[in-house]
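*Asks:* any chance you could fold what I've pasted below:
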Amino acid sequence: MEETWSNVDAYFNSKLHGADPDMDYILKANSEAGLPSIDVSPSQGKFLYLLAKLRGAKHILEIGTLGGYSSIWMARALPEDGKLITLEYSEKHAKVARENIRKAGLDEKIEVIVGPALESLPTLIGKGYSSFDLIFIDADKPNNPHYLKWALQLSKPGTLIIGDNVVRNGKVVEENSQDSSVQGSRALLDLLSTEPKIEATAMQTVGSKGYDGFVFGIVKE
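*Replies:* Here you go, the predicted structure:
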């Protein structure tokens, strides 16, 4: 079944994306640097780009950079004076990401902040980033509920909050799972189900990245 999903992804890419040397370079650079192959797929990257366009995002926060693949997709949607802040735990990953960002010509629009996200997040207001139009959570899953709490603090009415990898190959339904990433996804969904400030839903996805999904929420007016 996964072969079919990947073939369909490839078909969509060939029809809807066209040649993209920058993105091809980034995936190759990430692989050569030994980064884990856990970037969003090209279709998912384009989807994030389109969501940022629809939202009219000027300020974007990303929690979890890896090699900057999703960062670059979203930053492409920013206006001339837009900014994307991305938080990355690993100095090695951040170094690769910065080179990829430079190669894509987006140095002025993307800032990579290195360190544990839960230490970096409290510093953002002091750096002049009091709220964001779009927040993408794609880091270590056990901390998902903490990231959501910070996302809500750094949001405003209309902010779009997106969480990645919430389906966990279907294991998210396993209440007694010993997998901390599954429990992190469940805790995120539990918080969303009771948080009055946000309206949310989740979508399952299949494709070249297997079986997973996103959760989406809009902060209420």
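
*Asks:* C-alpha from now on. contacts and neighbour counts both.
*Replies:* Noted.

*Asks:* so the residue at the greatest distance from the centre of the chain: helix, strand or coil?
*Replies:* Taking C-alpha atoms, centre = their mean, the residue of the chain most remote from its mean C-alpha position is residue 176, at 26.7 Å. Classification of residue 176 by DSSP: H, G, I helix; E, B strand; the rest coil places it in coil.

*Asks:* just residue 199 next, same as before
*Replies:* Classification of residue 199 by three-state DSSP places it in strand.

*Asks:* so what's it up against?
*Replies:* 192, 217-220 (C-alpha atoms under 8 Å, 6 or more residues apart in numbering).

*Asks:* and it, how far is that from residue 216?
*Replies:* For residue 199, the distance to residue 216 equals 8 Å [C-alpha to C-alpha, to the nearest Å].

*Asks:* check residue 162 too.
*Replies:* Where residue 216 is concerned, residue 162 sits at a distance of 5 Å (C-alpha to C-alpha).

*Asks:* cool, and residue 175?
*Replies:* According to C-alpha to C-alpha, residue 175 stands 22 Å off from residue 216.

*Asks:* these two: who's more crowded?
*Replies:* Legend: neighbour count by other C-alpha atoms under 10 Å for residue 175 and residue 216, higher for residue 216 (17 against 10).

*Asks:* one more, for comparison:
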Amino acid sequence: MSQDQWNAVDRYLIEHLLPADPQLDAALLASDTAGLPAINVAPNQGKLLHLLARVAGARRILEIGTLGGYSTIWLGRALPDDGRLITLEADPAHAAVATDNLARAGLADRVDVRVGKALETLPLLEAENAGPFDLVFIDADKPSNLEYFSWALRLSRRGSVIVVDNVVRRGAIIDATTGDPSVDGTRRLFEHVSAEPRVTATAVQTVGGKGHDGFLLALVTADV
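*Replies:* Have a look, this model is predicted:
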């Protein structure tokens, strides 16, 4: 199969299962206009995050890596009226775009955009007793995947769901010799998760508009 065929299949799926959404389209346009990299999740992947949050009955969500807030909107829409989402973004310019997009989507009252490096912000969340979170979505710099997952687990509870994006790296995940920090960081994540007794996890390869990649899905099965 080729990238063109993956793109065509994604378009078919999106046309049939995801109605037109002006707020999400506006978020993508604003991100593109501001020069943000086009690395947000695909629409059908965003809908998957939304459904996972609803299936989990999530009332508190943590997102590590906001970008322009596209995935944040999908997750925020899954929350009940009294739900709360905290999203962490290192780049102030990205956070500003996300804040505007979230306001346009009517989510400003339930989403808190925190600006700063996540590994500096996460200890502050612990200090303020912001958790436990019912769902954590990790989509930030890949060399720090293990550290982000460790914090996600620390801020979770039995029954929490942790999702890590971009874990297949176009298949490079099986190669220990690439020297790519993103691949190495993700391999460290897999090695850690495979030996972590407090979670049960799987990973799924994906192909589509975002190429060949995949995600890791973990369920917290013990008190943390």
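
*Asks:* superposed, what's their TM-score?
*Replies:* The TM-score (TM-score structural alignment, normalised by the length of structure 1) is 0.99; 221 aligned residues with a C-alpha RMSD of 0.7 Å.

*Asks:* quick one: secondary structure of the residue nearest the centre of structure 2?
*Replies:* Most central in structure 2 under C-alpha atoms, centre = their mean is residue 137, positioned 3.7 Å from the mean C-alpha point. Following three-state DSSP, the label given to residue 137 of structure 2 is strand.

*Asks:* who touches it in this structure?
*Replies:* Counting by C-alpha under 8 Å, 6+ apart, the residues that residue 137 of structure 2 touches are 61-64, 162-165.

*Asks:* mind listing the strands for structure 1?
*Replies:* 59-63, 83-88, 110-114, 134-137, 160-164, 198-207, 210-219 (DSSP state E).

*Asks:* TSV for those, including distance to residue 185 of structure 1?
*Replies:* Formatted as TSV, those follow (distance: least, C-alpha to C-alpha, whole Å):
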stretch	distance to residue 185 of structure 1
strand 59-63	15
strand 83-88	19
strand 110-114	24
strand 134-137	11
strand 160-164	9
strand 198-207	11
strand 210-219	10
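
*Asks:* looking at the ones you listed, which is nearest to residue 72 of structure 1?
*Replies:* strand 110-114 (8.0 Å; C-alpha to C-alpha).

*Asks:* what angle separates the closest one from strand 59-63?
*Replies:* Per axes from the mean of the first three to the mean of the last three C-alpha atoms, to 10 degrees, the angle that strand 110-114 of structure 1 makes with strand 59-63 is 30 degrees.

*Asks:* counterpart of residue 197 of structure 1 in structure 2?
*Replies:* In structure 2, residue 197 of structure 1 lines up with residue 198, judged by TM-score structural alignment.

*Asks:* now the nearest residue to its match once chain neighbours are set aside: how far from residue 18 of structure 2?
*Replies:* Spatial nearest neighbour of residue 198 of structure 2, excluding adjacent residues (C-alpha to C-alpha, 6 or more residues apart in numbering): residue 222 at 5.0 Å. Separation of residue 222 of structure 2 from residue 18 of structure 2 (C-alpha to C-alpha) stands at 35 Å.

*Asks:* name the nearest residue to residue 207 of structure 1, sequence neighbours excluded.
*Replies:* residue 5 (4.4 Å).

*Asks:* which residues touch the one you found?
*Replies:* Applying C-alpha under 8 Å, 6+ apart, the residues near residue 5 of structure 1 are 206-208, 210.

*Asks:* nearest to residue 21 of structure 1 among these?
*Replies:* Of those, the one sitting nearest to residue 21 of structure 1 (C-alpha to C-alpha) turns out to be residue 208, at 19.2 Å.

*Asks:* doesn't residue 13 make contact with that closest one?
*Replies:* No: distance between residue 208 of structure 1 and residue 13: 11.1 Å, which falls outside the contact criterion (C-alpha atoms under 8 Å).
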